[in-house]
Structure formats: C-alpha cells, structure tokens
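**Q** Just to be clear, the model below is a prediction. Sequence and coordinates:
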Amino acid sequence: MILDSKKEHYTKLIKAEAKRLGFLSCGISKAGFLEEEAPRLENWLNQNRHGEMKYMENHFDKRLNPTLLVDDAKSVISLLLNYYPSEFQNQESYKISKYAYGQDYHFVIKEKLKELLHTIQTEIGEVSGRAFVDSAPVLDKAWAAKSGLGWIGKNSNLLTQQVGSFYFIAELIVDLDLEYDHATTDHCGTCTACIDACPTEAIVAPYVVDGSKCISYFTIELKDNIPMQMKGKFDDWAFGCDVCQDVCPWNRFSKAHKEPLFSATPELLSFTKKDWEEITAETFQKVFKNSAVKRTKFEGFKRNINFLK
C-alpha cells in the first residue's frame, strides 16, 4: 500500500517529467473496466461503423480493460502532444491531414514515453508498465477524458477549452498507485459545426462517427478502390481529413507545436495539385520519409490523387 504522501510525490514527479518532455498535458486515472464505453463500442461494431477495419473487432475485452494488457495495472497515465503546425500547405494543393506533416508520430512519441518510463523507474523504483501510441487495443480518447484532459466532442475527438483538439493522445499503463484526476464537463453546447461541415456526412449523430463514411477511412484504411458515389465529396483531401477539427470553435485556441520532428518538408508545403499528380515513387519516398503518409504506400497515395482529379 502506497501512502498518500508518496502517491502525491510520485504523481507530481510524473507530471513534471511529462511537461519537461514536451507533452501538452498529463492526466491520470485508475486502471479498470470501462463500463460506460462497453455498450457504445459493441453497438458501433454491430452497426458496422468500422467498415473494413476488421482489427477493431479483435481484443474486445482488452480494449475495455487495461489490466488485461499490463499485469497488475493500477494507473493509466494519459498524455497529449500538440501537432498544430506553424506553416500550412499551399492552398492550391491536394490536402494532407496536419498530423502527418512531419515525422511519424508513433516513433516520436514512443521515444518520449520510453524516457518517461525510464525516469519513473529510476526515481521511484521497480515499476512495470507499457507505452501505447495507437498501436494496441486501448481506447485512448476514453482514458484521456476520464483523466480530465478534455471531453469527447460531437465529432468524437477529444476537445479542450485551452487548445482545441490538434494533438496526439498516448498512454503509459503502470502497476503503480497514483493520485487520480477527474473527468471534465462537456462544452460542445448546441454547436453542430462539425456535423454540418463533414463532406461525407460521416458524423451520423452527435458523438457518433460512422468510420466507414469518413474521408480518413477512405484515404488511409480502405485498401480497395474508393466507391464512385464518393466522387466529388472529398474536398481535395488526399490523406486524412481535418474538416471537423478545422470548423470546431475551440480550435481557434490552437497554438503551434514546438516539436522540430513534426515540421513539414518544404516540398509538402509548396507542392501544387500538378506536382502531386506527377509525383514519382522516388519523390514520394523523399517527401514522406519517416512520415505517417507512407502507410498508404505510393500506390495508395496515387489512387487517392487520381480519385480527386
């Protein structure tokens, strides 16, 4: 049993180290079964809102219970890392989601999480834990909301009053008792900007996104040809989509990130539609070296561009 004074000390230490590593914020919640999320996830899957993302059907229990992912898990440490850029693509261009401007966030954040865990083990002692960045069945937005880092908005993104929603979410799940934060309140109010603006009407109801209708799904997850009934609805998005974030009033508070690895290449910022249409495999590899865009591979990216032409 850890004394309250030690819990307080450990919690402060972790949050101070997270800040030093450049994380926007850090919240902590008690590891356990996500009771409220279970029926929501089940309904979402039953309605086939995940389309061809069959991996979403796997590890249902683990998605809802981190103690099945980490032995003797006690705490979920949720972290936000800002990716809002200071420079944007040429307006006369096909668009790429802002999160993919720089280097692949999986690697950038994993390194920071490794360092955070190392500090915890050095300063506190024998602590076991695992780092998660989108790569395992963890409901990151649910945990971030539970630990008070924001609320889940009508577009199903985590929102904050201070900086909007342009940030990555990651977790460290550890076998250490800590002081726990509390959920914040919802501040979407009567606003329906995200629902009204979605080019493919993927936000089928407030707080419910049909993943199989989302531009991000079509341009990243879908491996087959994009359905022709979607022609003309993509608003020039070639990889991902930021529309529901761009129109969110809370994102007027977004501030540029300070992570050099998230900075875009000059080519990405200056390319016109013609440049994208004529892109070669060699240029693709150069512009998107170490980028999340490589997930589509060159052929997938060309498919997206050809669909937009």
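**A** Received the coordinates, thanks.

**Q** going forward, measure contacts and count neighbours with C-alpha atoms only.
**A** Noted.

**Q** so what's Trp44 up against?
**A** The contact partners of Trp44, by C-alpha atoms under 8 Å, 6 or more residues apart in numbering, come to His50.

**Q** any idea how far Gly51 is from it?
**A** 10 Å (C-alpha to C-alpha, to the nearest Å).

**Q** Ok, Arg303 next?
**A** Per C-alpha to C-alpha, Arg303 is found 19 Å from Gly51.

**Q** go on, Gly240?
**A** Gly240 sits at a distance of 16 Å from Gly51 (criterion: C-alpha to C-alpha).

**Q** more neighbours, these two?
**A** Gly240 (22 against 17; other C-alpha atoms under 10 Å).

**Q** got the contact list for the more buried one?
**A** Contact partners of Gly240, counting by C-alpha under 8 Å, 6+ apart, are 96-97, 215-217, 219-220.

**Q** Looking at those residues, which is nearest His9?
**A** Closest to His9 out of the contacts of Gly240 is Ser97 (39.1 Å), distances taken as C-alpha to C-alpha.

**Q** before we move on, the earlier item: most neighbours among the contacts of Gly240, which one?
**A** With neighbours taken as other C-alpha under 10 Å, the top of the contacts of Gly240 is Ile215, carrying 27 neighbours.

**Q** Distance-wise, check that one relative to Leu222.
**A** 10 Å.

**Q** repeat for Gly51
**A** For Gly51 relative to Leu222 (C-alpha to C-alpha), the value is 9 Å.

**Q** before we move on, what about Leu116?
**A** Distance from Leu116 to Leu222, counting by C-alpha to C-alpha: 35 Å.

**Q** What of Ala193?
**A** 26 Å.

**Q** For burial, what's the neighbour tally of Glu17?
**A** Glu17 has 18 neighbours, counted by other C-alpha under 10 Å.

**Q** Leaving out sequence neighbours, find the closest residue to Gln89.
**A** Leu269 (4.1 Å; C-alpha to C-alpha, 6 or more residues apart in numbering).

**Q** Take this one as well and set it beside the first:
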Amino acid sequence: MTAASSPVITTYSDDRVALKAWIKAEALALGFADCVIARPDAQAEMARLEEYLKRGYHADMDFLGENLEKRADPTLLVPGTKCIICVRMDYLVETPKPRHVPDAPNHGIIARYARGRDYHKVMRGRLKTLSQRIKARVGEFESRPFADSAPIFEKSLAENAGMGWTGKHTLLIHKKSGSFFVLGELFSALDLPFDEPTTKHCGSCTACLDICPTQAIVEPYMLDARKCIAYLTIEYKGIIPEDLRRPIGNRIFGCDDCQLICPWNSFAKVTPIEDFQPRHGLDRLSLLELWQWDEPTFLAYTEGSPLRRTGYQSFMRNVAIGLGNAPFSLEIITQLNAQRELHDEVVQVHIDWALQEQHHKQS
C-alpha cells in the first residue's frame, strides 16, 4: 500500500463492516454468486496435504508438493496481504435432475464447467473489475487476482470464511447452492473483518463414494487422483491403465458423477453468466462426431476453452476409450480403423483396445 493511498483507506477505518458489505454487493453485481472475506492463513490444511502426498494420491502432479510455505501462508505469496476476498461463480446453465446421472453412451460427456468459455479467464477478468471498483471508492491499494493459478489452498480459505464445507468428494458444498461452482481469490491489502466458518452437513451420506465409477474417493475427504476420471482425462497424458478404461465409459473430459448424485445439488443454481453457455454443441456431440475432428478443428473449437488443457492427442485418446465403451457398431469399427494411423502411439494403444472391445461385443 502506498503512502498516498493510506489516508483514503483510513476514511473507512471506523466503518470496515460497511466497506465489507459494499464489496460483497459489488461482487454480486458482477455476477459472482457469493463473496466472503478470509484470513490469509491456511496452516490447518497442511497436515491433510502432507498425508495426501505421502500416499502418492497426487499422481504425477508434483507441483502440489511445491511452495508448501506459500500455500500455508498466503502473505508469502503476496506480501502485504491482510485479507483474501474469496468469490464463487456458478456455472450450470440448467439444473440437473436430483441424484440422477444421465446415460447417453454414444455421446462424449464433457464436465459441465468445461462446455463454455474457460472459467479462469472469466474469473480473472471480473476479479480485476472488482478490484478497480474498490479502488475507485477507497483509493489505491495492493491487490492481486487468482483463479486456480497459484499455490493457494482456495477451498480451505473459502471454507474457513463460511462459503461452504468440504464434502466427502473433496469439493466445496454450499447449503443453498450445491457444488457446481468455481472459486477465485483477490488478495488484498485492505484491512477488512473476516467471515467465520459454517457447519458441515454431509452427515452419514456416502452417495459420492458409492457412485464414483473408478472408486477414486478411497475414503471420506480423500481422493486418489490416480483413479480419478477428471485427472485421467485432463491432466494425465500417458496410457490409461486398462482396468480403468471401462469405468471411464464415455466421459471424455472430466466427470460430474459425484456432484450429480449429491443431494445438496438439488439446490444448485443456474448461472447468469453467458460465457458458460455450451459452445460448438459440446453438450450434445456424439463420440463419432468428435472422432472426426482433426487437430485444426480441435484448436478452432477449443479456443478460449478448458478443453485445450488436454491437447489434441490426449483428447482423441479419451474419445477412443468412449468409442470402445459404446454399444457395438460397425460404423465405430470402421471409423476407428480409418483414423488409426493419424494419431500418436499413445492414442493407437487405446484405438486397439477400443477395437477389441467392439469386436467382443459383436461376438
């Protein structure tokens, strides 16, 4: 914080509660579904992360074991931080049926958050606007926006400030809004009153553990990424273990099953943000339609989309698995054979497996 800005902020020193309320109102006006003020302290999360790393549940995401000091103490990441303005952004464009996992075996299922514009871009842009609006009111202060882009315990920070509680599937749940939302943070040098944690409400429910196709939720609040469909179809670039291919089904980018089955998502809200509307029919494309994509088509249809994260070959690997798991079709066999030589060795392994699966169903 600069010396010149201090007198302006001091104007609010006797009414920090009013400033906090105004910031929250501005956040809602920008399309955020909620806004809380968190302490810049995540020390309590360290023990759980260390156990997670010890068990190897992070797979090859070695970055999770880096910058642990900054994760625990956000003021080391952004010096001068006095509070963290945490926001959530709902992304559903339609409310799903409660406790219902749709069955559409010939379609490529993409996680709902990834069907529209990349939320990282949407989140950062609106956080910057929020910061600008606050500065217009109180004067200059140090701030920095984040959207899943730094070593931050974002769920822990938001949870400790009452945005919800961590469910047994490890996602944050809000009592009146479910869990179909993404998080963002604005590190701030403003001295604002902190919000307090809420209570937990999973009770004895184990729906998310029971529904997980690969049993990746190995125990309540502990997820083994090595089995998680979201990790396997997005982050992992290699050959997916054969025993996990059938459980993946036709999920080609991420997985919503543990959220869809959660009773709290009967309260899930529809987003007012147009950017989350599906692009290029990504909520209804068949596996065979996706299999026709060449790399230029993939790049064109995924511009500004989270799907870019997989890369073309890994995306086609996922589609090949989906085709192997689809009901028997001579057209699928024909198309798999026709495209085989167009892909790298990793994809070819999964094409061969898919062909075997299709021929097995034929017999």
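**A** Looks like it arrived, so ask away. Keep in mind it's a predicted model, so treat the numbers as computed, not measured.

**Q** TM-score for this pair?
**A** Overlay of the two chains. TM-score (TM-score structural alignment, normalised by the length of the first structure): 0.95; 308 aligned residues with a C-alpha RMSD of 1.8 Å.

**Q** that older thread, if we go to the second structure, which of the contacts of Gly240 of the first structure are intact?
**A** For the contacts of Gly240 of the first structure, the aligned pairs still in contact in the second structure (both residues aligned by TM-score structural alignment, their matches' C-alpha atoms under 8 Å) are 96-97, 215-217, 219-220.

**Q** mind listing which of those residues are in strands?
**A** Among these, the ones falling in strands (DSSP state E) are Ile96.

**Q** Tell me the counterpart of Thr119 of the first structure in the second structure.
**A** Per TM-score structural alignment, the equivalent position to Thr119 of the first structure in the second structure is Arg133.

**Q** wait, what's in contact with that match?
**A** Residues in contact with Arg133 of the second structure, defined by C-alpha under 8 Å, 6+ apart, are Glu26.

**Q** how much space is there between it and Glu26 of the second structure?
**A** Counting by C-alpha to C-alpha - Arg133 of the second structure and Glu26 of the second structure are separated by 8 Å.

**Q** Quick one: average offset of the lengthiest helix in the second structure versus the first structure, please.
**A** Ranked by residue count and defined by DSSP state H, the top helix of the second structure is helix 119-138. Superposed on the first structure, helix 119-138 of the second structure shows a mean distance to its aligned partners of 0.8 Å (mean C-alpha distance after the TM-score superposition for the first structure).

**Q** Helix or strand next in line after that helix, which one?
**A** Past helix 119-138 of the second structure, further along toward the C-terminus, the next helix or strand under DSSP states H and E is strand 143-146.

**Q** What are the buried residues along that following strand?
**A** 143-146 (16 or more other C-alpha atoms under 10 Å).

**Q** so, if you compare those, which one comes nearest to Leu260 of the second structure?
**A** Phe146 (27.1 Å).

**Q** ok, now how distant is that closest one from Gln277 of the second structure?
**A** 23 Å.

**Q** How about Gln335 of the second structure?
**A** 30 Å.

**Q** do you know how far the residue mapped onto Ile77 of the first structure from the second structure is from Arg115 of the second structure?
**A** With TM-score structural alignment as the criterion, Ile77 of the first structure lines up with Ile85 in the second structure. Separation of Ile85 of the second structure from Arg115 of the second structure (C-alpha to C-alpha): 27 Å.

**Q** Between those two, which is the more surrounded one?
**A** Ranked by neighbour count (other C-alpha under 10 Å), Ile85 of the second structure and Arg115 place Ile85 first, with 29 against 26.

**Q** mean shift between the helix or strand harbouring that one and the first structure?
**A** Taking DSSP H and E as the criterion, Ile85 of the second structure maps to strand 83-90. Once fitted to the first structure, strand 83-90 of the second structure is off its aligned match by 0.5 Å on average (mean C-alpha distance after the TM-score superposition for the first structure).

**Q** Give me the angle between that strand and helix 119-138.
**A** Angle of strand 83-90 of the second structure versus helix 119-138, following axes from the mean of the first three to the mean of the last three C-alpha atoms, to 10 degrees, is 130 degrees.

**Q** looking at the second structure, where would I find the counterpart of stretch 278-296 of the first structure?
**A** Under TM-score structural alignment, stretch 278-296 of the first structure corresponds to residues 292-310 of the second structure.

**Q** Quick check: buried residues in that stretch?
**A** Within stretch 292-310 of the second structure, the residues that count as buried by 16+ other C-alpha under 10 Å are 298-299, 301-302, 305-308, 310.

**Q** And stretch 159-169 of the second structure, by the same measure?
**A** Neighbour-count burial for stretch 159-169 of the second structure, with 16+ other C-alpha under 10 Å as criterion, is recorded at 159-169.

**Q** Spit out the contact partners of the closest residue to Lys128 of the second structure other than its chain neighbours.
**A** Nearest residue to Lys128 of the second structure in three dimensions, chain neighbours excluded: Pro145, at 6.6 Å (C-alpha to C-alpha, 6+ apart). Going by C-alpha under 8 Å, 6+ apart, Pro145 of the second structure touches 124, 127-128, 184-187.

**Q** try it again with 10 Å
**A** Counting by C-alpha atoms under 10 Å, 6 or more residues apart in numbering, Pro145 of the second structure touches 84-86, 123-128, 130-131, 184-188.

**Q** so what corresponds to Gly56 of the second structure in the first structure?
**A** Match for Gly56 of the second structure (TM-score structural alignment): Asn48.

**Q** pretty sure its match is touching Val209, no?
**A** No. The criterion here is C-alpha atoms under 10 Å, and Asn48 of the first structure misses it with Val209 at 11.3 Å.

**Q** Which one's more surrounded, those two?
**A** Neighbour tally, Asn48 of the first structure and Val209, criterion other C-alpha under 10 Å: the higher count belongs to Val209, 21 against 16.

**Q** Contact partners for the more buried one?
**A** Val209 of the first structure makes contacts with 44, 49-50, 154-157, 195, 201-203, as judged by C-alpha under 10 Å, 6+ apart.
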